[in-house]
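Engineer: Quick one, fold the following:
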Amino acid sequence: MVNVTMYSSKSCGYCQSAEHLLKRKGVALIDKILVDQMPGARETMMQKTGRRTVPQIFIGDLHVGGFDDLAALDKAGKLDELLNN
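Structural biologist: Sure thing, here's the model as predicted:
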């Protein structure tokens, strides 16, 4: 399974929802970068994604977006393919 990285914060409900969805899909390890606890992490995230809200999720090197984007990929049947490539 491909590596998953998620920019997140501890108090973010959408981050928790994204993590639950990924775990249901069999992702055992998510590399979480907590923007509220790591100095400079939000700025790095914004440079990489052009977005300032969390979560911001990467599957491998592909930026898939936030929770709504992740859920839409799952609904369209494309998430499993991305995770297993």
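Engineer: Please make it C-alpha for all contacts and neighbour counts, starting now.
Structural biologist: Fine.
Engineer: Who are the packing partners of the longest helix along the chain?
Structural biologist: In the chain, with assignment by DSSP state H, the single longest helix is helix 13-24. When contacts are defined as 3 or more Cα pairs under 8 Å, 6 or more residues apart in numbering; DSSP states H and E, helix 13-24 packs onto helix 67-75.
Engineer: and after the helix it packs on, which helix or strand comes next?
Structural biologist: helix 79-84 (DSSP states H and E).
Engineer: List the buried residues in the longest helix of the chain.
Structural biologist: Judged by neighbour count (16 or more other Cα atoms under 10 Å), helix 13-24 contains these buried residues: 14, 15, 16, 18, 19, 21, 22.
Engineer: One more, so I can put them side by side:
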Amino acid sequence: MTAHVVIYSTAVCPYCIRAEQLLKSKGVENIEKIRIDLDPAQRNAMMEKTGRRTVPQIYIGEKHVGGFDDLHALDRDGKLEPLLQNA
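Structural biologist: Take a look at the predicted model:
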């Protein structure tokens, strides 16, 4: 799968790590990580784009998936792999 995945994350975020592990288990090799703890401007951009303050915030292609719980729910419902293939 060649989906472009972006994860807004911080250095010590267990849900960010779990999201990355789940995506890698689905064959996603390239994950663009944007560390909002290192760049406050990126935190502001994330909050403007998503309306959320927490990490991770995950994009698959142009679609905002949400956080880890949202990503896990997509996987549980069988919707994650089609999304990754179509992104």
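Engineer: Give the burial count for residue 82 of the first structure, as a bare number.
Structural biologist: Residue 82 of the first structure has 16 neighbours, counted by other Cα atoms under 10 Å.
Engineer: Mind checking what secondary structure the residue nearest in space to the middle of the second structure has?
Structural biologist: In the second structure, the centroid-proximal residue (Cα atoms, centre = their mean) is residue 58; its distance is 2.2 Å. Here residue 58 of the second structure is recorded as strand under DSSP: H, G, I helix; E, B strand; the rest coil.
Engineer: can I get the buried residues of helix 13-24 of the first structure in JSON lines with distance to residue 40 of the first structure?
Structural biologist: What follows is the buried residues of helix 13-24 of the first structure, written out as JSON lines (distance: Cα to Cα, whole Å):
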{"residue": "14", "distance to residue 40 of the first structure": "21"}
{"residue": "15", "distance to residue 40 of the first structure": "19"}
{"residue": "16", "distance to residue 40 of the first structure": "22"}
{"residue": "18", "distance to residue 40 of the first structure": "23"}
{"residue": "19", "distance to residue 40 of the first structure": "22"}
{"residue": "21", "distance to residue 40 of the first structure": "27"}
{"residue": "22", "distance to residue 40 of the first structure": "26"}
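Engineer: Quick one: map the residue nearest to the centre of the second structure onto the first structure.
Structural biologist: In the first structure, the residue paired with residue 58 of the second structure is residue 57, using TM-score structural alignment.
Engineer: And its match, how close does it get to residue 79 of the first structure?
Structural biologist: Applying Cα to Cα, to the nearest Å, the value for residue 57 of the first structure to residue 79 of the first structure is 12 Å.
Engineer: Pretty sure residue 31 of the first structure sits in a strand.
Structural biologist: Yes. The assignment for residue 31 of the first structure (three-state DSSP) places it in a strand.
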